[in-house]
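Engineer: starting from these lines, generate the structure:
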Amino acid sequence: MTRANQSSVSEFLLLGLSRQPQQQQLLFGLFLSMYLATVLGNLLILLAISTDSRLHTPMYFFLSNLSFVDICFSSITVPKMLTNHILRSQTISFSGCLTQMYFLFEFADMDNFILAVMSYDRFVAVCHPLHYTTRMTPQLCALMVAGSWVIAVLNSLLHTLLMARLSFCADNRIPHFFCDVMLLLKLSCSDTHLNEMVFLIEGGLVMITPFVCILASYIHITCAVLRIPSTKGKWKAFSTCGSHLAVVSLFYGTIIAVYFNPSSSHSAEKDTVATVMYTVVTPMLNPFIYSLRNKDMKGALRKMIGRRTCST
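Structural biologist: Got it, this is the predicted structure:
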């Protein structure tokens, strides 16, 4: 994936979020806290699902995959930022930058696909409850997750190989805390037309298709819920989708703010806040959203923590 021997730039400088020493100390503590909360929260979700047999259902199978992906997603960017702060270094090698970009694409795509698969699971549960067990079989669930991984890997590889063919001749400063693809394209002294076209068309298709599937699922869910005569029944049906809707809103809202707004409305500060939201904040909030709004998950966590306390 490297092309350092064909480019005059062998490393990049990650300028981070601030150049003020006091702000850097504050950001270090904040990002460290958020990263630890992300890892701990998602690990608890994984442990609760794996140890409680009541949670061995398609919905929680997908949730466990989402938690795993969120841990990996945050681990691609935040530890490097924290390490650079400790070592007083801003550098990242050319190959390291491409590797980081590859995994960012892969785990962002996986977040996207798993949210779409979870919306289909909720669609079947609400609109076809009597056929849920026959439709959402373990084989189908495994196939959907495996297919998502294959598409995410191929998509990431395509964008990374296209980036590796570019040359970087002079400016190697990236005004961010990770190797963002759009910022790398701006630094390149090669013709980036092909990269931009593929990013907009193929990358947009990869992001928009799952989003359309999510919208279609919730249109059907809403129509089915509105046909329920009792208010209590409607609330119960909608409550099963509340956590997923909250996560979808966070994830897609921030990505749309960064990549799908007119360039005239962009500013460095707004883009930075939005990227921090979907790369750091959203993975941290996901376990809290699902555990606080879900009785089964709260019960499994209490049971697991109680068992650990008794054993000690």
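Engineer: from now on I want contacts and neighbour counts done on CA atoms only, so please keep to that.
Structural biologist: Will do.
Engineer: please report the distance of Met101 from Ser119.
Structural biologist: For Met101, the distance to Ser119 equals 27 Å [C-alpha to C-alpha, to the nearest Å].
Engineer: of those two, which one has the most company?
Structural biologist: A count of neighbours by other C-alpha atoms under 10 Å puts Ser119 above the other of Met101 and Ser119, at 26 against 23.
Engineer: surely the more buried one is within a strand?
Structural biologist: No - in this structure, Ser119 is helix, not part of a strand, as judged by DSSP: H, G, I helix; E, B strand; the rest coil.
Engineer: enumerate every residue touching it.
Structural biologist: Counting by C-alpha atoms under 8 Å, 6 or more residues apart in numbering, Ser119 touches 213-214, 217-218, 244.
Engineer: burial count for Gly29?
Structural biologist: Other residues near Gly29 number 13, with proximity taken as other C-alpha under 10 Å.
Engineer: quick check: it vs Met81, distance?
Structural biologist: Here the criterion is C-alpha to C-alpha. By it, Gly29 lies 12 Å from Met81.
Engineer: likewise for Ala108?
Structural biologist: Relative to Met81, Ala108 is positioned 19 Å away (C-alpha to C-alpha).
Engineer: please apply the same query to Ser156.
Structural biologist: Distance, Ser156 to Met81, using C-alpha to C-alpha: 22 Å.
Engineer: can you pull out the helices in the stretch 201-312 of the chain?
Structural biologist: Under the criterion DSSP state H, counting those that start in this stretch, helices of the stretch 201-312 of the chain are mapped to 204-226, 231-259, 268-276, 282-292, 295-311.
Engineer: this one next, for a side-by-side:
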Amino acid sequence: PQTSDLRNGSTAAEFILVGFEKSSPPTRALLFTVFLALYSLAMAMNGLIIFITWTNSSLSSPMCFFLGHLSFLDICFITTTIPQMLTHLVTKNHMVSFVSCMTQMYLVFFLGVAECILLAFMAYDRYAAICHPLNYAQIMSRQVCVRLVCPSWIFGMINGIFLAYISFRNPFCKDNHIENFFCEAPIVIALSCVGPQFSMKLIFADAIVVLLSPMVLIITSYARILASILCRTSSSGRGKTFSTCASHLTVVIFLYTSATFSYMNPRRTHRPDKDEPFSLLYTIITPMCNPIIYSFRNKEMKGAMGRALGRGNLAQ
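Structural biologist: Down below sits the predicted model:
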């Protein structure tokens, strides 16, 4: 294994990702095949959703508009980490430069935060559709949707810059081995030799704001949706309403659970064998599941995907 001694006070010029270094060659080959298949599926499904939501005039609802942006975020997100992981599974050189590591971390934060905020606005869209159906078109007009999407991108960019700076502001003189398959902030910060505890507290505080603030909007929206559903006497109406929310709730649970365990746990309770499964969950499993969940739970989307694939009977 490649080693580097940084105890003389010099800062790391490069890092070594050792997430799968201990795996045997057959295991790495199997992982490469599985992750390549998952990555290809995620790219194909998200790409198809982007194509049909941005070119099909019949899919003009606010939820489809948000879903197109969500799929675009997912494509960017998985491309930030998975191609590098696949390369490291088949090569012996697991080094990444300081600049590459910082850039990757910035993109992960930028895209991840933007997706968290976008999911909160999608919950508000479900609230407006269910609780105010007669005024839904005015409440969620195209102008309003654009005004909701733009802040998610802008805040994600600003937050990514802040967190990348916090993670790399101190010199790295302990070690340059990252116990993961990408440059994850808490693990990188732990390698710094000056005040890593303060940086970890800033990351934790930021995670509280970024994760819990959108979660408040999501919980509030669904609390009002639940109250509206319980007031209805028709059981079929309740089932239909629950069905329209199930897709979004599933995606929210996947993303927020994995992100919470990765960034809101005390680092003393973390071990590489515990961190990697959650990292895999929000870097590849969630982006792959998003289009599948939405396409199979949405009749409009199923019909459009069937027509796009030349199989109109898919909707049936």
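Engineer: TM-score for the pair, please.
Structural biologist: Overlay of the two chains. TM-score (TM-score structural alignment, normalised by the length of the first structure): 0.93; 303 aligned residues with a C-alpha RMSD of 1.7 Å.
Engineer: quick one: contacts for the aligned partner of Tyr124 of the second structure in the first structure?
Structural biologist: Matched by TM-score structural alignment, Tyr124 of the second structure corresponds to Tyr120 in the first structure. Each residue near Tyr120 of the first structure by C-alpha under 8 Å, 6+ apart is listed here: 213-214, 217.
Engineer: and the nearest residue to Ser97 of the second structure once chain neighbours are set aside, what is it in contact with?
Structural biologist: Nearest in space to Ser97 of the second structure, with sequence neighbours left out and distances taken as C-alpha to C-alpha, 6 or more residues apart in numbering, is Glu14 at 4.1 Å. If a contact means C-alpha under 8 Å, 6+ apart, then Glu14 of the second structure has 95-98, 176 as its contacts.
Engineer: same check on Met118 of the first structure?
Structural biologist: Contacts were defined as C-alpha under 8 Å, 6+ apart; by that measure Met118 of the first structure touches 59, 62-63, 244.
Engineer: distance of it relative to Gly16 of the first structure?
Structural biologist: For Met118 of the first structure, the distance to Gly16 of the first structure - C-alpha to C-alpha - is 34 Å.
Engineer: now swap in Glu269 of the first structure and tell me
Structural biologist: Remark: distance between Glu269 of the first structure and Gly16 of the first structure (C-alpha to C-alpha) = 12 Å.
Engineer: looking at those two, which has the bigger crowd around it?
Structural biologist: Neighbours per residue, other C-alpha under 10 Å: of Glu269 of the first structure and Gly16, the larger number sits with Gly16, 18 against 9.
Engineer: looks like the more buried one contacts Asp180 (just checking).
Structural biologist: No - because the distance of 11.8 Å does not satisfy C-alpha atoms under 8 Å, Gly16 of the first structure is recorded as not touching Asp180.
Engineer: how about the corresponding residue of the first structure for Arg28 of the second structure, nearest residue that isn't a chain neighbour?
Structural biologist: Counting by TM-score structural alignment, Arg28 of the second structure corresponds to Gln24 in the first structure. Nearest residue to Gln24 of the first structure in three dimensions, chain neighbours excluded: Ser18, at 6.1 Å (C-alpha to C-alpha, 6+ apart).
Engineer: just give me the match in the first structure for His94 of the second structure.
Structural biologist: That one, His94 of the second structure, aligns with Gln90 by TM-score structural alignment.
Engineer: surely the residue nearest to Gln24 of the first structure is within a helix?
Structural biologist: No - using three-state DSSP, the assignment for Ser18 of the first structure is coil, not a helix.
Engineer: didn't it look like it was pressed against Leu26?
Structural biologist: No - counting by C-alpha under 8 Å, no contact exists between Ser18 of the first structure and Leu26, whose distance comes to 10.2 Å.
Engineer: the two: who's more crowded?
Structural biologist: A direct count of neighbours by other C-alpha under 10 Å for Ser18 of the first structure and Leu26 places Ser18 higher, at 14 against 11.
Engineer: picking that back up, overlap in contacts, Glu269 and Gly16 of the first structure.
Structural biologist: Common neighbours of Glu269 of the first structure and Gly16 (C-alpha under 8 Å, 6+ apart) do not exist.
Engineer: about what we covered before: point out the most buried one among the helices of the stretch 201-312 of the first structure.
Structural biologist: Burial among the helices of the stretch 201-312 of the first structure, expressed as mean neighbours by mean count of other C-alpha atoms under 10 Å, is greatest for helix 282-292, which shows a mean of 21.
Engineer: where do the strands sit along the stretch 51-200 of the second structure?
Structural biologist: Counting by DSSP state E, counting those that start in this stretch, the stretch 51-200 of the second structure has strands at residues 95-97, 177-178.
Engineer: pick out the residue nearest the middle of the second structure.
Structural biologist: Central residue check for the second structure by C-alpha atoms, centre = their mean: the C-alpha nearest the mean position is that of Gly112, 4.6 Å away.
Engineer: so who does it touch?
Structural biologist: Applying C-alpha under 8 Å, 6+ apart, we find Gly112 of the second structure in contact with 77, 156.
Engineer: try it again at 7 Å.
Structural biologist: For Gly112 of the second structure, no residue counts as a contact, taking C-alpha atoms under 7 Å, 6 or more residues apart in numbering as the criterion.
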